[in-house]
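> What follows is a protein structure lacking sequence information:
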């Protein structure tokens, strides 16, 4: 790979800027100054320094974001801020995208990567990877509701959802004294507004929704809304657990 392409991919500058950096002696390859920006390097074998700091090259990045409400799960939107607006330039250079989507008003676990193959595997319906959500709903959940989720519910247009699990956590009250039920719901699909449509089908409405896990990957409780961090190798692999 050309040194200007490698550094450009990592956000160190444009090709013309990197050409100037080379001439200024700011780039070292295996301890020697590299004056030509078209010099070919092997990022896995060569040691590269930029302005005194070692350049760590990697093909893919994997980020866990605690998505806040109000952001669209997309790389671009004409009207709203996207989740990429929360990510620093050093990662944006890799051109990451969300693995799946969360509704604009839904919070919680969202993975961003530039690894298309991993994203395809995680999102493939054939994999049956579970996504778990914490929800607050405006109805009392009974055994019939739980059974309906297990059997599958009609969410419109004749579509019957695959089996899902519904776990009641308890009842709480909001600041105005209105009661709501706290639940966990786990689904293996990702239809448009699916969780909300499922509760609507049994006569309820979702007041608050947050994704807490995907496969074996759980949301880091230390991440505040809008914060993110890189995933470990073990966490990346856990995403594909059923």
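Cool, got the structure. Just so you know, these numbers come straight off a predicted model, no measurement behind them.
> Please make it C-alpha for all contacts and neighbour counts, starting now.
Will do.
> In space, what's closest to the residue minimising distance to the centre of the chain - neighbours in sequence excluded?
The geometric centre of the chain, computed from its C-alpha atoms, lies nearest to residue 111 (C-alpha atoms, centre = their mean), at 1.8 Å. Excluding its sequence neighbours, the residue lying closest to residue 111 (C-alpha to C-alpha, 6 or more residues apart in numbering) is residue 64, at 4.8 Å.
> May I have the secondary structure class of the one you found?
What DSSP: H, G, I helix; E, B strand; the rest coil gives for residue 64 is strand.
> one step back: please name the residues that touch the residue nearest to the centre of the chain.
Contact analysis of residue 111 by C-alpha atoms under 8 Å, 6 or more residues apart in numbering lists 62-65, 98-99.
> With neighbour count and distance to residue 12 as extra columns, can I get those residues in TSV?
Output for the contacts of residue 111, formatted as TSV (neighbours: other C-alpha atoms under 10 Å; distance: C-alpha to C-alpha, whole Å):
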residue	neighbour count	distance to residue 12
62	21	20
63	21	20
64	25	24
65	27	24
98	21	24
99	21	26
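> Let me know the closest of those to residue 135.
Nearest to residue 135, judged by C-alpha to C-alpha, of these is residue 65 at 18.7 Å.
> This protein: helices as residue ranges?
For the chain, the helices defined by DSSP state H cover 3-9, 15-23, 89-92, 116-123, 143-151, 194-201, 233-238.
> count of neighbours near residue 140?
A count of nearby residues for residue 140, using other C-alpha atoms under 10 Å, gives 14.
> Can you name the residues that contact the nearest residue to it once chain neighbours are set aside?
Spatially, and ignoring its direct neighbours in sequence, residue 140 is nearest to residue 181 (6.3 Å; C-alpha to C-alpha, 6+ apart). Shown in contact with residue 181 (C-alpha under 8 Å, 6+ apart): 136-141, 168-172.
> here comes the other one, which I'd like you to weigh against the first:
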């Protein structure tokens, strides 16, 4: 059981004093019923509540899928573009939600965000070899030789060994479906450059067993459950 003010604090609605004030101001409903007692006890798992009319469900950890649009930086202190964090509600930001890895400002597609530090580590650890799938638009036509080079491995100036794509499929003359398992800086762009081409557009379609949810528009986000699409199994194995 958990006191309501503590429960609200855990979900990102401010300090205990701020959450107590929300409850006392009759701005909180629990399971559809007004509750103005900050110390009222509730079982948190699966609890639904509303603050100022907006519905929430208690979550021990937050897992979010964001369809990142172009022109946003994956930083809390962006330098040249707006932050992707500006696309999230304040309650999630107060919880310390962070991006799982980064996408360049001009790269679009699936971005996972969470406040589960263990999950972040599991996703980004080089030892886990979590697959990331991209649709790559290229400046020059792609031929079979370039696909073979990407699959066999290219030499990057700051890597001790050749870096190979886990999978590479030509979609048309200037589009590739490319899978990598490393999280290196500008990796896909550098690999294409080493293969004699150049990335014109980059869109992430999937991470591990999790694909970009259909119908999720650029700039929008949605909740993910821990076991959705094998999330735990893919990233914590």
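Structure received. This one's a predicted model, so the numbers in the text were calculated from it and none came from an experiment.
> ok, the aligned partner of residue 153 of the first structure in the second structure to residue 129 of the second structure distance?
Counting by TM-score structural alignment, residue 153 of the first structure lines up with residue 154 in the second structure. Distance, residue 154 of the second structure to residue 129 of the second structure, by C-alpha to C-alpha, to the nearest Å: 18 Å.
> More neighbours: which of these two?
The neighbour count for residue 154 of the second structure versus residue 129, taken as other C-alpha under 10 Å, is higher for residue 154 (20 against 17).
> can you pull the contacts of that one?
Listed by C-alpha under 8 Å, 6+ apart, the contact set of residue 154 of the second structure reads 162-164, 191, 194-195.
> okay, the helices of the first structure, which one's buried deepest?
Among the helices of the first structure, helix 3-9 has the highest mean neighbour count (mean count of other C-alpha atoms under 10 Å), at a mean of 21.
> Quick one: residues contacting whatever residue of the first structure lines up with residue 211 of the second structure.
Using TM-score structural alignment, the partner of residue 211 of the second structure in the first structure is residue 218. By C-alpha under 8 Å, 6+ apart, residue 218 of the first structure lies in contact with 109, 212.
> picking up where we left off before, which one of the contacts of residue 181 of the first structure is nearest to residue 40 of the first structure?
For the contacts of residue 181 of the first structure, the nearest to residue 40 of the first structure is residue 136 (55.5 Å; C-alpha to C-alpha).
> Run a quick neighbour tally on the closest residue to that closest one other than its chain neighbours.
Nearest non-adjacent residue to residue 136 of the first structure, counting by C-alpha to C-alpha, 6+ apart: residue 182, 4.7 Å away. Counted with other C-alpha under 10 Å, the neighbours of residue 182 of the first structure add up to 22.
> which residue lines up with residue 182 of the first structure in the second structure?
Using TM-score structural alignment, the equivalent of residue 182 of the first structure in the second structure is residue 175.
> Which residues are in contact with that match?
Residue 175 of the second structure is in contact with 135-138, 142, counting by C-alpha under 8 Å, 6+ apart.
> swap in residue 170 of the second structure?
Taking C-alpha under 8 Å, 6+ apart, we find residue 170 of the second structure in contact with 142, 147, 176-177.
> Pipe those into JSON lines and attach distance to residue 86 of the second structure per row.
Listed next are these as JSON lines, based on distance: C-alpha to C-alpha, whole Å:
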{"residue": "142", "distance to residue 86 of the second structure": "37"}
{"residue": "147", "distance to residue 86 of the second structure": "38"}
{"residue": "176", "distance to residue 86 of the second structure": "31"}
{"residue": "177", "distance to residue 86 of the second structure": "30"}
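> Same check for those residues, but in the first structure.
Retained in the first structure (both residues aligned by TM-score structural alignment, their matches' C-alpha atoms under 8 Å) from those: 142, 176-177.
> what's near enough to touch residue 234 of the second structure?
Contact analysis of residue 234 of the second structure by C-alpha under 8 Å, 6+ apart lists 130, 208-209.
> do residue 192 of the second structure as well
Each residue near residue 192 of the second structure by C-alpha under 8 Å, 6+ apart is listed here: 150, 198-199.
> And it, what's its match in the first structure?
Matched by TM-score structural alignment, residue 192 of the second structure corresponds to residue 199 in the first structure.
> how close does that match sit to residue 236 of the first structure?
To residue 236 of the first structure, residue 199 of the first structure is 31 Å away according to C-alpha to C-alpha.
> ditto for residue 76 of the first structure
Counting by C-alpha to C-alpha, the gap from residue 76 of the first structure to residue 236 of the first structure is 25 Å.
> Show me which of the kept ones among the contacts of residue 170 of the second structure is closest to residue 52 of the second structure.
Residue 52 of the second structure lies nearest to residue 177 out of those, by C-alpha to C-alpha, at 44.3 Å.
> Return the distance of that closest one relative to residue 214 of the second structure.
Residue 177 of the second structure sits 18 Å away from residue 214 of the second structure, going by C-alpha to C-alpha.
> Give me the more crowded residue out of these two.
The neighbour comparison of residue 177 of the second structure against residue 214 (other C-alpha under 10 Å) goes to residue 177, with 18 against 6.
> Pretty sure the more buried one sits against residue 134.
Yes: contact criterion C-alpha atoms under 8 Å: residue 177 of the second structure and residue 134 qualify, at 5.8 Å.
> wait, what's in contact with residue 73 of the second structure?
For residue 73 of the second structure, the contact set (C-alpha under 8 Å, 6+ apart) comprises 80-84, 103-105.
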